[in-house]
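Novice: this is the structure alone, sequence omitted:
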């Protein structure tokens, strides 16, 4: 009984947090660079890059929260261009967020003469966000009755007045990135900053003012080439949006399989989350992957360690990602900061 009550409470509250607090997140964030920083558009060796991503979360507690992402980017002579589509469906009310942006970046080599490959890149994204909710699937206090035989009656009017059940708002994002891409160096650091929802447009299903908070992203790390076959990359992602704060710390280890001509990698990850005065350890993430030929495959699973773990039995969410990079480009470009 208590489990059902808490599950119902989560089903009611979480979609609202999704609207007023923080954007959806990806545990394999570095597999989707256009999601992290517009300046990372075109940061790869190849002709073009296609990426697909799927995340399913909290299916053991409430209706699953699912996130899907698709992106494409390519390199031109002077600029890198691309685009990303993200769709997030949350909870019982099918609260849905569809985000589509075009992305462009310019990559400047600081020291072309010395060939040390220090780079600064700037990027921007322009697009739209569409948000919608299915009111018929939401539960309201007015629909509860005092009868034991039928404590909840969905036929009772919910007494809620919504001016609309969907809306479209503009999206404008900026990003900056510094990285060293030198295969001959044992240490290749990178650091990036991005700001999303720069215009902070009004988002509401009512006729009131509710500004979408700007999301500030800082991501940094260093790829360390221990040997020709072994790489270690400690990295940190910090996201702040309104009253919400998220920190992700991970260490990715990669090993080159000579006989298979492939890289295998694993990235144990810790994530914490804070909303207003409420802070918690959110999840431990186990992530593994394979880079073979033009494809990179990733799989991760979130182990919930927050106060919800007693309800979810530690089950969080799983993610799948796949990236294809077409080879080979005719003019030189730096290596991707990730791997």
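Specialist: Received it, and whenever you're ready, just let me know what you need. Small disclaimer: the values here were computed from a predicted structure and weren't measured.

Novice: can we go C-alpha only for contacts and neighbour counts from here?
Specialist: Fine.

Novice: so which bits of stretch 287-299 are buried?
Specialist: Under the neighbour-count criterion of 16 or more other C-alpha atoms under 10 Å, stretch 287-299 has 287, 288, 289, 290, 291, 295, 296, 297, 298, 299 buried.

Novice: state the helix or strand in which the last one lies.
Specialist: Under the assignment given by DSSP states H and E, the secondary-structure element containing residue 299 is strand 295-304.

Novice: quick check: residue 261 touching residue 290?
Specialist: No: contact criterion C-alpha atoms under 8 Å: residue 261 and residue 290 do not qualify, at 10.9 Å.

Novice: that older thread, spatially, which two of the buried residues of stretch 287-299 are the most separated?
Specialist: Taking C-alpha to C-alpha, the two most distant members of the buried residues of stretch 287-299 are 287 and 295; they sit 16.7 Å apart.

Novice: you'd agree residue 216 is in a strand?
Specialist: Yes: if the criterion is DSSP: H, G, I helix; E, B strand; the rest coil, then residue 216 is within a strand.

Novice: alongside the first one, take a look at this:
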């Protein structure tokens, strides 16, 4: 029994140390992890995003992830081009040792308009991250008294450092085409850990624990199929060293009420993370608010432990929109 406890503890710790970047099933609602060029890429003046995810509650080492983003933009004078900027916070926790990552990001983007339908953008996002774990949560062989595990026994283990800081850098590019209000497409590419930061807890000068560069490619298409119905496709392909992931999502947007001041839409669909999970998604949009929820059903080999259940996820968004001033209009000509 004790050997199983020890093995599980270090398997989890080892997995967490080699884990990839945090990610969400609803990746299109987490701009800061997809592409820095997404900062300011929305219809409005300011935007606030809140994300939360709880994964694998049915196994002892569930994962918790939370994120917050505020971004805004200001237009270049006499132009529809704009400069976007944003500040984001991400937090991730996993395992018996409560290994966690806290990340503060700040980014800036520039979106250049080409005519009325095309846009090209670039973005950059530096960040500061801290990784920590709680050594008192670990279990050791000296805490086995011959019959059972006794947490009151001293493990005779000490850690000089249970945390580390590192600077990180990401960049991205974006192309957008808007044919009509409800017909649009965008293609993007984001690149993270460009400086390959060393995240080692000990001996940073001698131990090489560099984060490999992560590449994330995105695509989205929105098409109206009926006067009150749109279909929206999202796609993502990302890789980080040997780790690869492909996400596909399809949503239907039903326009329930299109009256100004009482706008109300319902979105429903499903996403697929190839060879891992599928996740039904349901969302509502009311005026400037959006709330979206999804639930992962695991279909990989890990479903034996999770009973096919993966994780619940929620995304909330609010967009601040100012009323545009009416242009000066002469009702009667002057003779």
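Specialist: Ah, there it is. Because the structure is predicted, anything quoted here is derived from the model rather than measured.

Novice: would TSV of the buried residues of stretch 287-299 of the first structure with distance to residue 176 of the first structure be doable?
Specialist: As requested, those are exported to TSV (distance: C-alpha to C-alpha, whole Å):
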residue	distance to residue 176 of the first structure
287	27
288	28
289	27
290	28
291	27
295	27
296	25
297	27
298	26
299	28
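
Novice: the stretch 1-150 of the second structure: strands as residue ranges?
Specialist: Taking DSSP state E, counting those that start in this stretch as the test, the strands found in the stretch 1-150 of the second structure are 46-55, 63-75, 82-94, 99-114, 118-132.

Novice: nearest to residue 303 of the second structure, out of those strands?
Specialist: Residue 303 of the second structure lies closest to strand 46-55 among these, at 12.7 Å (C-alpha to C-alpha).

Novice: apart from its chain neighbours, what residue comes closest to residue 212 of the first structure?
Specialist: residue 200 (5.0 Å; C-alpha to C-alpha, 6 or more residues apart in numbering).

Novice: can you tell me what the one you found aligns to in the second structure?
Specialist: Alignment note (TM-score structural alignment): residue 200 of the first structure maps to residue 196 of the second structure.

Novice: cool, residue 263 of the first structure as well?
Specialist: In the second structure, the residue paired with residue 263 of the first structure is residue 265, using TM-score structural alignment.

Novice: again, but for residue 21 of the first structure
Specialist: Superposed on the second structure with TM-score structural alignment, residue 21 of the first structure falls opposite residue 19.

Novice: quick one: that match from residue 242 of the second structure, how far?
Specialist: Distance, residue 19 of the second structure to residue 242 of the second structure, using C-alpha to C-alpha, to the nearest Å: 11 Å.

Novice: neighbour count for the two, which is higher?
Specialist: A direct count of neighbours by other C-alpha atoms under 10 Å for residue 19 of the second structure and residue 242 places residue 19 higher, at 10 against 6.

Novice: can you give me the helices in the stretch 201-339 of the first structure?
Specialist: Taking DSSP state H, counting those that start in this stretch to define them, one finds helices in the stretch 201-339 of the first structure at 309-312.

Novice: looking at the second structure, which helix is longest?
Specialist: With secondary structure taken from DSSP state H, the second structure has its longest helix at helix 2-17.

Novice: buried residues in that one?
Specialist: Within helix 2-17 of the second structure, the residues scored as buried using 16+ other C-alpha under 10 Å are 2, 8, 9, 10, 12, 13, 16.

Novice: tell me what angle it forms with strand 99-114.
Specialist: Angle between the axes of helix 2-17 of the second structure and strand 99-114 is 20 degrees (criterion: axes from the mean of the first three to the mean of the last three C-alpha atoms, to 10 degrees).
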